[in-house]
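> my questions concern the predicted model and sequence given below.
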Amino acid sequence: MRVGTVREIKNHEYRVGLTPESVRELSAHGHDVWVETGAGLGIGAEDSEYVDAGATIKQTAAELFAECEMIVKVKEPQAAERAMLREGQILFTYLHLAPDPEQTADLVKSKAICIAYETVTGTGGLPLLKPMSQVAGRMSIQAGATALEKAHGGRGILLGGVPGVAPGKVTVIGGGVVGFNAAQMAAGLGADVTILDRNPDVLESVGTHFESRAKTRFSNKANIAECVADADLVIGAVLIPGAEAPKLVTREMLSTMRPGSVLCDVAIDQGGCFETSKATTHENPTYVVDDIVHYCVANMPGAVSRTSTYALNNVTLPHALAIADKGWEVALRDDHHLAAGLNVWNGHVTYKAVADDLCYDYMPVSEIVGK
């Protein structure tokens, strides 16, 4: 199979779909790999490294979209990229379709085969989303700590405090991968950390792990309102796989917070879990609503591109190899976890949460590839 990876064009996105090491693996399996020139510069990988690994360097993304059977990316295709997709072409990348009706419409129109990293399942989780959730969770505390500095519009709070001065208060809404990693970083800094979740098993697990270093609360409207009002930094770490995130922090709650407090919405890829959230970029990461600083960068891991790319390739490469080796139909038929990643096929929406959120007819994957 001819497999291509293009240079990412989303604002300040420096990750790349395939590392030179991944190209070497695909080449060793007999596949023809094309790489757009400069695609790896954001992780410090020169074109020459890709050539040494067996890739062919092409000058434009258009060449890859025109000739490659599968495109491996990181971020959702931008409008210019979606216009180049063609019927029957495989797109393997993050999509986050539920809050993005324009992208969904374009992918449906293209009749491409679109497999989303974030809905591929695994034993007890979402393995292709997990490493980026780990990165984003840890980064959320760094970003929030910076936003809390007075020069960046914040209250002027040091999360860890100092002897004789109380630490900052961090509320983490959601105790999954993002929330756990955020709490781990915040607790490591010495902050006063509270984690909210609706799952008693999650609360027990994080409570056992953190012991006295973090408090746990059941996630309901009253507890969220109380914890948000008391927090210097709130991390939104809620995920409903494939679906739009619920709005758990209302604009009304902002009036109960101290001016200069910070909201960091890690769920922004799925529409955000704060009512006042809107996607931002690394170029302009924050904005202020009702005296509360909002950090809502939609591709947080792109800022630590080398770490993120290698962590992502560790989990995506085996699936890319399976698709290339077997063809997408057999690969999905053989692996129901990978089949869960199919979101759009031949003009149909094949992921129920996306179909429900955006009012499309739903076509089960089993009707396409069999059980």
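All right, it came through fine.
> switch to C-alpha atoms for all contacts and neighbour counts from now on
Will do.
> what about the helices in the stretch 1-150 of the chain?
20-28, 47-52, 61-67, 79-82, 101-110, 130-147 (DSSP state H, counting those that start in this stretch).
> most packed of those helices?
Counting by mean count of other Cα atoms under 10 Å, helix 130-147 has the highest mean neighbour count of those, with a mean of 23.
> now for it, which elements pack on it?
Helices and strands touching helix 130-147, by 3 or more Cα pairs under 8 Å, 6 or more residues apart in numbering; DSSP states H and E, are helix 177-189, strand 262-265, strand 292-295, helix 305-326.
> mind checking how far the helix or strand that it is followed by is from the chain centre?
Remark: after helix 130-147, the chain's next helix or strand is strand 169-173, criterion DSSP states H and E. Centre-to-centre, strand 169-173 and its host chain are 20 Å apart (Cα atoms, centre = their mean, to the nearest Å).
> let's bring in a second one:
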Amino acid sequence: MKIGVPKELKQSENRVALTPAGVMALTNLGHQVNVETNAGMGSGIGDDEYQKAGAIIVPTAKEAWDQELIVKVKEPQKEEFVHFREGQLLFTYLHLAAEQAVADALIANKVTGIAYETIQNRTGELPLLTPMSEIAGRMSVQVGVHFLEKIHGGKGVLAGGVPGVEPADIVIIGGGVVGTNAAKIAVGLGANVTMLDINIGRLRELEDLFQGKIKTLASNEYNIRTQVERADLLVGAVLIPGGKAPKLVTEEMIQTMGAGSVVVDVAVDQGGIIETIDHITTHDDPVYVKHGVTHYAVANIPGAVPKTATYALTNVTLPYILKLANLGLDELVKKDPAFTKGLNTYKGKIVHEAVAQGLDRKYADIQTIIQ
């Protein structure tokens, strides 16, 4: 199979979809990998490293896109839509429920869109989302406490306090991969940490994991309201696979927070759980202030640590890329039903139910299309 790796165009996105190790694994099996020149520079990977691994370096984005299978990191930008063509396979993070323009372009051009974030394994986990969620969760607290500093517009609160002075109150809504990793950093810094989740069984697991170093609460409107009011740093960490994140924190709740408090909504690429997150920000201009609260709404948080993130991503995507290249889409869907959950668009139709609901579009069952 001919595979293309274009350079990412999203602002401040320095990750790349394949490492040289991934290229070597594919080329050793006879596949052709075309990497756009300088695609890996942001992750510290030069063209020469790709060439040594067997890649063909192509000088333009068009040549990288003019392949059977395109592997990327983030959703295509509008200027990349011109490269879409019928029957093309696109394998990347798509987040289509919050990206209607991308969804429309994929459907119109009958591109098969396969989303990293909706592929599930046999136990229902999201293996291709997990490493980026780990990074985003850890960074959510890292950047949050940065903006709590007075010189960056915050309250001037030290996360761990000092002897005789209370530490910061960090509230995390969502006890999944993002929330758990956020809590690891927050606990490590010595903060007062409260986690909320709707799954009481998960809260029991978190109690055991952190051995009493965090407080857990059932996620409901009353508890969210009371915890938001007292939070110095609020982290949104709720995920609906493929669908839009629910708005759990209202504007009224945000208004109860103290001036200089900080909000980091990791779910912003799926619409966000915080009502006052009204637009996505970038690494170049990551925050804005509303009601005296600093809002961090960067949609590609792991892009700030591209060297770590690129290698972590290839570790989990490569087995799927190899299967897709070796078997082809139709055969892989028949052999691996879990992979089918990654399909978002196919032959001009939306074939993921949560994505269809998020976009208010008609859903088509992939099994009725692929024979």
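Arrived safely. Note that the structure is a prediction, hence the values are computed from the model and not measured.
> follow-up on the earlier one: okay, the helices and strands packed on helix 130-147 of the first structure in TSV with mean neighbour count next?
Listed next are those as TSV, based on neighbours: other Cα atoms under 10 Å:
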stretch	mean neighbour count
helix 177-189	24
strand 262-265	29
strand 292-295	25
helix 305-326	19
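> ok, the nearest residue to I56 of the second structure once chain neighbours are set aside - how many residues close by?
In this structure, I56 of the second structure finds its nearest non-sequential neighbour in N34, 4.8 Å apart by Cα to Cα, 6 or more residues apart in numbering. A count of nearby residues for N34 of the second structure, using other Cα atoms under 10 Å, gives 26.
> how about G358 of the second structure?
Neighbours of G358 of the second structure (other Cα under 10 Å): 19.
> mind listing what it touches?
When contacts are counted by Cα atoms under 8 Å, 6 or more residues apart in numbering, G358 of the second structure touches 97-98, 243-244.
> one step back: which one, of the helices of the stretch 1-150 of the first structure, ends up nearest to M1 of the first structure?
Nearest of those to M1 of the first structure, taken as Cα to Cα: helix 20-28 at 9.4 Å.
> now do the helices in the stretch 251-371 of the first structure.
251-254, 305-326, 328-334, 336-339, 352-358, 366-369.
> could you dump those into a markdown table with distance to S205 of the first structure added?
Below are the helices of the stretch 251-371 of the first structure laid out as a markdown table (distance: least, Cα to Cα, whole Å):
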| stretch | distance to S205 of the first structure |
| --- | --- |
| helix 251-254 | 28 |
| helix 305-326 | 25 |
| helix 328-334 | 33 |
| helix 336-339 | 25 |
| helix 352-358 | 28 |
| helix 366-369 | 35 |
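> wait, which of these is closest to K73 of the first structure?
When those are compared (using Cα to Cα), the closest one is helix 305-326, at 10.4 Å.
> farthest residue from the center of the second structure?
In the second structure, the greatest distance from the average C-alpha position (Cα atoms, centre = their mean) is reached by G164, at 38.8 Å.
> and the residue lying closest to Y50 of the first structure once chain neighbours are set aside, how far is that from N314 of the first structure?
Excluding the flanking residues, the one nearest Y50 of the first structure by Cα to Cα, 6+ apart is P20, at 5.0 Å. Going from P20 of the first structure to N314 of the first structure by Cα to Cα, to the nearest Å gives 12 Å.
> now do V349 of the first structure
Where N314 of the first structure is concerned, V349 of the first structure sits at a distance of 28 Å (Cα to Cα).
> likewise E252 of the first structure?
E252 of the first structure is 42 Å from N314 of the first structure, by Cα to Cα.
> also P301 of the first structure?
Taken as Cα to Cα, the span from P301 of the first structure to N314 of the first structure is 15 Å.
> do A66 of the first structure as well
27 Å.
> do W328 of the first structure as well
W328 of the first structure is 20 Å from N314 of the first structure, by Cα to Cα.
> for the residue nearest to Y50 of the first structure, what are its contacts?
Contacts of P20 of the first structure by Cα under 8 Å, 6+ apart are 45, 49-50, 53.
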